[in-house]
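[1] Got a predicted structure plus its sequence, pasted below:
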Amino acid sequence: MTEEEWLDGLRHLSPDMILKTHFSLQEQIKKHYKLRADPKHLKTAISLCEQQIALSPLAIDALKQNPQMYSKGEFFAPSHHGYRQYAVILRRQKEFDKLDTIERKMKSEGWAA
């Protein structure tokens, strides 16, 4: 299944459900990354980052529907934990091509750095 096919299966969710999923993934990333000394937890953290990043186009759209994300009519995007955490992991693993790809994706979606 491609990322786009996976996203298509989630597009029917309400903005609230998308954000609930987004923040649930964030908490799971934090939990597993703290235990990263165990390779199993690091692998899980990476997988969760990839899932949250895949969900990110829907999450940013859901945030844009939230009036609390606006100040004086202007949308202010937050940073994205999955992107940030995955970037740290990729730097440590010296996977700079993959790092460049996710950084460009993050910027194109409008997340804060």
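    Looks like it came in fine.
[2] Please count neighbours and contacts with C-alpha atoms only from this point.
    OK.
[3] check contacts around residue 57.
    Residues in contact with residue 57 (CA atoms under 8 Å, 6 or more residues apart in numbering) are residue 109.
[4] is it true that it lies in a helix?
    Yes - assigned with DSSP: H, G, I helix; E, B strand; the rest coil, residue 57 falls within a helix.
[5] roughly how far out does stretch 82-94 sit from the chain middle?
    Distance of stretch 82-94 from the chain centroid (CA atoms, centre = their mean, to the nearest Å) equals 12 Å.
[6] how far away is the residue lying closest to residue 44 once chain neighbours are set aside from residue 84?
    Nearest non-adjacent residue to residue 44, counting by CA to CA, 6 or more residues apart in numbering: residue 32, 6.6 Å away. According to CA to CA, to the nearest Å, residue 32 stands 15 Å off from residue 84.
[7] and what of residue 42?
    Remark: distance between residue 42 and residue 84 (CA to CA) = 15 Å.
[8] another one to put next to it:
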Amino acid sequence: MDRFSSQIARISSMSHKEIVDLHFALHTEIKELYKPKKHPERINDVKLLCEKSVAISAIVINSLKKKHRAEADEYARLFGKLSPLKFSYPAHAPANTLCAILRKQGDSSQADYIERKMTSEGWGTGRYVDLLDL
């Protein structure tokens, strides 16, 4: 858990690829820890990691877009034509996990706030963005 804190502390100096990798490392760690029937004592650790993931979500979505744009530019360089792939806003599993935990703990207002934040950033909307808009 401390390794995530130190990485998040230096997020402003990370490349877009490193930021995306950090996001997925957090996601993987949360999935490993979040088995409430087997390990209910880990719920606070899961909640903390989810909160960290939600806190950096705006930076992560921007990095995902920039990474997609860089890959599309590489495609154009290699094949001499625009990439046919569009950027699609993905779901944010740690935010969904955190909202589920908060609702179980009776904190629906905080869960609602997080859901609004994530939607305003585009997470989970399934919207597509044209390359020219990245």
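    Happy to help now that I have it. Keep in mind it's a predicted model, so treat the numbers as computed, not measured.
[9] Superposed, how do the two chains score by TM?
    Once superposed, the chains reach a TM-score of 0.81 (TM-score structural alignment, normalised by the length of the first structure), with 107 aligned residues with a CA RMSD of 2.4 Å.
[10] thinking again about what came up before, surely the residue nearest to residue 44 of the first structure is in contact with residue 42?
    Yes - judged on CA atoms under 8 Å, residue 32 of the first structure makes contact with residue 42 at a distance of 6.6 Å.
[11] so where in the first structure does the helix or strand hosting residue 102 of the second structure end up aligned?
    Assessed by DSSP states H and E, residue 102 of the second structure sits inside helix 93-104. Counting by TM-score structural alignment, helix 93-104 of the second structure falls onto residues 81-92 of the first structure.
[12] residue ranges for the strands of the first structure, please.
    Under the criterion DSSP state E, the first structure contains strands at 70-71, 74-75.
[13] nearest to residue 50 of the first structure, of those strands?
    The closest of those to residue 50 of the first structure is strand 74-75. By CA to CA, the value is 25.0 Å.
[14] Show me what the closest one is packed against.
    For strand 74-75 of the first structure, there is no helix or strand it packs on, judged by 3 or more CA pairs under 8 Å, 6 or more residues apart in numbering; DSSP states H and E.
[15] And that strand against the second structure, how far off on average?
    Taken over the aligned residues, the distance from strand 74-75 of the first structure to the second structure averages 3.5 Å (mean CA distance after the TM-score superposition for the first structure).
[16] ok, now stretch 44-61 of the first structure?
    Taken over the aligned residues, the distance from stretch 44-61 of the first structure to the second structure averages 0.5 Å (mean CA distance after the TM-score superposition for the first structure).
[17] now residue 90 of the first structure: how far from residue 8 of the first structure?
    Counting by CA to CA, the gap from residue 90 of the first structure to residue 8 of the first structure is 27 Å.
[18] Ok, residue 97 of the first structure next?
    Per CA to CA, residue 97 of the first structure is found 27 Å from residue 8 of the first structure.
[19] try residue 105 of the first structure
    18 Å.
[20] Over to residue 27 of the first structure?
    For residue 27 of the first structure relative to residue 8 of the first structure (CA to CA), the value is 24 Å.
[21] Going along the chain, name the helices of the second structure.
    Along the second structure, the segments classed as helices by DSSP state H run 2-9, 16-33, 43-55, 57-79, 93-104, 108-121.
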